[in-house]
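In: Make a model of this:
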Amino acid sequence: MSFEKLKIIEPILKALRNEGYSNPTPIQEQSIPIILQRKDLFGCAQTGTGKTAAFAIPVLQLIHEHKQTVKQPNTIKALVLTPTRELAMQIQESFEAYGKFTGINHTVVFGGVSQWTQVNALRRGVDILVATPGRLLDLINQNVVRLGDLKLLVLDEADRMLDMGFVNDVKKIIAKTPRQKQTLFFSATMAPDIRRLADSLLINPLKVEVTPVATTAETIQQAVCFVEKKNKPALLLHLLTNTDIPMALVFTRTKHGADRVAKELNRSGIRAEAIHGNKSQQARQKALHQFRLKQIKVLVATDIAARGIDIDELSHVINFELPNVPETYVHRIGRTGRAGASGIAISFCDREEKAYLKDIQKLTSCLIPVEGDHPFKDAPVNNDLRKQARTPYEMAKPKPAKRFSRDNKRPGRFNTRVVQ
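Out: So this is what the prediction gives:
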């Protein structure tokens, strides 16, 4: 099916053609007609399925049609709430790309930066506002933002907003909106608390679920490396220097851990930056920009970035530490293998994390293959990355025969050996 068959208006179709889009993804194919009928929607889809376009395209069209029939000053007619700054900016970029020929005004507001520029943009008038809950609530309390004319409300990554403790802010914001509005609710999981929140917001919603809950994309080849905790840094350096990994997104559980891994990689001659909640917005955007341009090889992130980073052709995700919440694993590795592309996800697992691995495999109904052919499985090694990279073993041993890289015969696949 093409976008034309979804009855998308020509200004948006023109923008989609400019972006190289011709056929919608399953979530887009199912969601767009429902939204254009002005019905409430509960969408459940894993990350990387084209969910942003699934709501951005019809929201732009509905606002465009409204402006053609109702002449009024630019007031906020659509609000998109999302949990992180990175994700808010990416949604704003999507509205800019798809709506460039519609004449619709949109902006984004988030915390961590001065509100001066954001306030000026709001005072000039916007039709669509993308926001994180904390900053938006601040602006509402300052009477800078008024939501009395709102026609559309979108809650994106609703489960993540609950995990991050935004539920009370979200409820306060929703209380400022009109009772009569169309609400779109998107979540990657369907936990009981998510269902309760959706039931309280949606009116006779239609449900779209394009994949089983908490499944990983088939295009991602997964592997797990059992390794002692103290040997994880050496194994990471081994992979980055002895295998064909052009760029990698590395996940840690803590902010301190992300800083430590990035620092050690830089000491070992591999350019890396850390991104987490304690970093300023300017520093985070700079790191993301450098990573996109491949000026740095490794971006080390905490889970705040698990759903907020969208890098074209990201080949590898490495879980330096397994998450203690199994759904987070799905979101992490979903940063690769996007839009039908292939990707590789490698996870390090120490003895304390084996319970986490078991939960992940139970959730995803997938037995992750074990990669046992690495030098740090059993033997203790020096934890200093700089020294480890210069051991006689590392200097003498040739690079592995693409055990952690693309297979020449089967592009995009991952060579692994299952250890019984």
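In: going forward, measure contacts and count neighbours with C-alpha atoms only.
Out: OK.
In: ranges for the strands of this structure?
Out: 41-44, 78-81, 106-109, 128-131, 152-155, 182-187, 206-209, 220-226, 248-251, 272-275, 298-301, 316-319, 343-349 (DSSP state E).
In: tell me how far the first one is from the chain's mean position?
Out: Using C-alpha atoms, centre = their mean, to the nearest Å, we find the averaged C-alpha position of strand 41-44 to lie 17 Å away from the chain's own average C-alpha position.
In: That strand packs against which elements?
Out: helix 26-36, strand 182-187, strand 206-209 (3 or more C-alpha pairs under 8 Å, 6 or more residues apart in numbering; DSSP states H and E).
In: Of those, flag the one that's most buried.
Out: strand 182-187 (a mean of 24; mean count of other C-alpha atoms under 10 Å).
In: Mind listing residues that contact that strand?
Out: 38-45, 55, 151-160, 194, 198, 201-202 (C-alpha atoms under 8 Å, 6 or more residues apart in numbering).
In: What of stretch 47-67?
Out: With C-alpha under 8 Å, 6+ apart, stretch 47-67 has contacts from 8-9, 12, 25-29, 31-32, 35-36, 45, 77-78, 91, 94-95, 98-99, 102, 104, 127, 152, 154, 184, 188, 307, 331, 334-335, 337-339.
In: Report the buried members of those.
Out: Buried positions within the contacts of stretch 47-67, assessed by neighbour count (16 or more other C-alpha atoms under 10 Å), are 8-9, 12, 25-29, 31-32, 35-36, 45, 77-78, 91, 94-95, 98-99, 102, 104, 127, 152, 154, 184, 188, 307, 331, 334-335, 337-338.
In: Following up with a second sequence; could you model it the same way so I can compare the two?
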Amino acid sequence: MSFSSLNLSSALINALPSAFKVPTDIQSQSIPVLLKGDDLLAIAQTGSGKTLAYGLPAVEKCLADGETSQTNNEDNLTTIIIVPTRELATQVCSDLDSIAQQVNVKIIKLSGGVDREQQVEQLQEKPNIIVATPGRLLDLIQTNTLAIETVERVILDEADRLLDMGFWPDIQTILSKLPSKKQTVMYSATLPPELSERINSQLNQPSYVQVGEANQVVDNIEEQLFLVNKGSKTKALIQQIQSSDWSQVLVFISAKDSADGLSKKMAKAGIKCAALHGNKDQLDREQILEQFKDKSIQVLIATDVLARGIHIEQLPVVINFDLPSDPTAYVHRVGRTARAGQQGLAISLVCHGETGYLEAIRKNTQRNLAVQTLAEFPVTDKPSSGESKRAPRDKKANRRTNNKTSIKQFSKKSRSPRQSK
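Out: Below is the predicted model of the structure:
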């Protein structure tokens, strides 16, 4: 199948980068539905080409309706794309804008961490498509800064992540303020029960598209898991990086403070690295990500702010410094490699305290995920028995202490026989 067989205009097809020769499965199944105007729920594995799957029909609709910068139509905002993170907003906007500019369709990004007044000025350019994070979008709508009367379609990318991050109340408010007659589209890599319940109330007789199984890791990723002592993880990570010839390594870690600390330790080992997480301001986050993409730094240590949607060209390896507590996050983390049909490697460093997380990941992905050991780092930690290490008498002593209500009850015990005379 070719892009021309999907009822896309020749102008739009000619604007596609030369690397896009044939549509991916999610693109070939989604584009006809979206061009028809139906609501859609699409489930597809990460790295399957979802951005163009919804982006090309949005641009095509602008062309078909004559809603471009060459017209005199001042109310020409037709599409809003909502994403969970600033980084994903930047990437989606960049990916689509490189195509849209060639056909005179205007796209802008609205997100937090950027001067609000600067974005208000951008709105004066009368964009056709807006890519936005929920908080900033809702703010501009509620203050009547953004006119939404002409919006014809709203697209929720990474819908499950929007739910996970607590954005759903904002999403519901945004959808309620948009015109009632609109096309609503949701893309997600997973479909948790909570999302299914909310989808039923927001989509109108939707079409359903699924490519691959939900919660599944793509076949092109080789997964390796190593059991190590908790205290040996940093040395094991450094050894893995220094003994390999990886041009880039994306390391996922759960805590923001831990990301900064690990970055410092790796820098001392002579590894060019940086940490990226939600506590850094937006300019720093953008600069660090660009440095990683252009290989100015070899290793990027990131929290799950980078687990969704971010595309790093030909990223060879992803390493989980620790396992995520949410099993679906594992799928998204490792999905940063092996994108667009390429091969990739995903390594996880697992300690005994994370076996519960590992079992949840195995159940979620329906994969065996056998754990190996590293010869250089023998495992000496013991699995937790689940029992308290505190002696029973210590617990009794605590109960006696908690039952004391008078200062005299404490002082009697503290005085020696000689002092009490």
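In: Any idea what the TM-score comes out to?
Out: The TM-score (TM-score structural alignment, normalised by the length of the first structure) is 0.88; 379 aligned residues with a C-alpha RMSD of 1.5 Å.
In: Make TSV out of the strands of the first structure and add distance to residue 385 of the first structure.
Out: As requested, the strands of the first structure are exported to TSV (distance: least, C-alpha to C-alpha, whole Å):
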stretch	distance to residue 385 of the first structure
strand 41-44	42
strand 78-81	42
strand 106-109	40
strand 128-131	41
strand 152-155	43
strand 182-187	39
strand 206-209	45
strand 220-226	18
strand 248-251	16
strand 272-275	14
strand 298-301	15
strand 316-319	17
strand 343-349	16
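In: Residue 3 of the first structure is nearest to which of the ones you listed?
Out: strand 206-209 (18.0 Å; C-alpha to C-alpha).
In: Distance from the chain centre to the closest one, please.
Out: 21 Å.
In: That one vs the second structure, average offset?
Out: Compared with the second structure after fitting, strand 206-209 of the first structure deviates on average by 0.4 Å (mean C-alpha distance after the TM-score superposition for the first structure).
In: quick one: contacts for the spatially most central residue of the second structure?
Out: Centroid-nearest residue in the second structure, with C-alpha atoms, centre = their mean: residue 308, separated by 2.3 Å. Each residue near residue 308 of the second structure by C-alpha under 8 Å, 6+ apart is listed here: 46, 88, 158, 161, 332, 333, 336.
In: Next, work out how far apart residue 385 of the first structure and residue 249 of the first structure are.
Out: 18 Å (C-alpha to C-alpha, to the nearest Å).
In: The two - which one has more neighbours?
Out: residue 249 (27 against 23; other C-alpha atoms under 10 Å).
In: Map the more buried one across to the second structure for me.
Out: Residue pairing (TM-score structural alignment): residue 249 of the first structure is matched to residue 250 of the second structure.
In: check contacts around that match.
Out: Counted by C-alpha under 8 Å, 6+ apart, residue 250 of the second structure has contacts 299, 300, 301, 302, 317, 318, 319.
In: likewise residue 122 of the first structure?
Out: Here residue 122 of the first structure is in contact with 107, 144, 145 (C-alpha under 8 Å, 6+ apart).
In: And those, which of them are buried?
Out: For the contacts of residue 122 of the first structure, a burial check counting by 16+ other C-alpha under 10 Å picks out 107, 145.
In: what's the closest of the contacts of residue 122 of the first structure to residue 166 of the first structure?
Out: residue 145 (18.6 Å).
In: I'd like the helices and strands packed on strand 41-44 of the first structure written out as CSV, with distance to residue 240 of the first structure added.
Out: Shown next, in CSV, are those (distance: least, C-alpha to C-alpha, whole Å):
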stretch, distance to residue 240 of the first structure
helix 26-36, 35
strand 182-187, 34
strand 206-209, 37
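In: if we can go back for a sec, farthest-apart pair in the contacts of residue 250 of the second structure, please.
Out: Longest distance between any two of these is 13.7 Å, between 302 and 317; criterion C-alpha to C-alpha.
In: distance between stretch 129-146 of the first structure and the chain's centre?
Out: Going by C-alpha atoms, centre = their mean, the spacing between the C-alpha centre of stretch 129-146 of the first structure and its chain's C-alpha centre is 23 Å.
In: what does stretch 170-187 of the first structure give?
Out: Relative to its parent chain, stretch 170-187 of the first structure has a centroid offset of 23 Å by C-alpha atoms, centre = their mean.
In: what do you get for stretch 217-235 of the first structure?
Out: The answer for stretch 217-235 of the first structure is 20 Å, by C-alpha atoms, centre = their mean.
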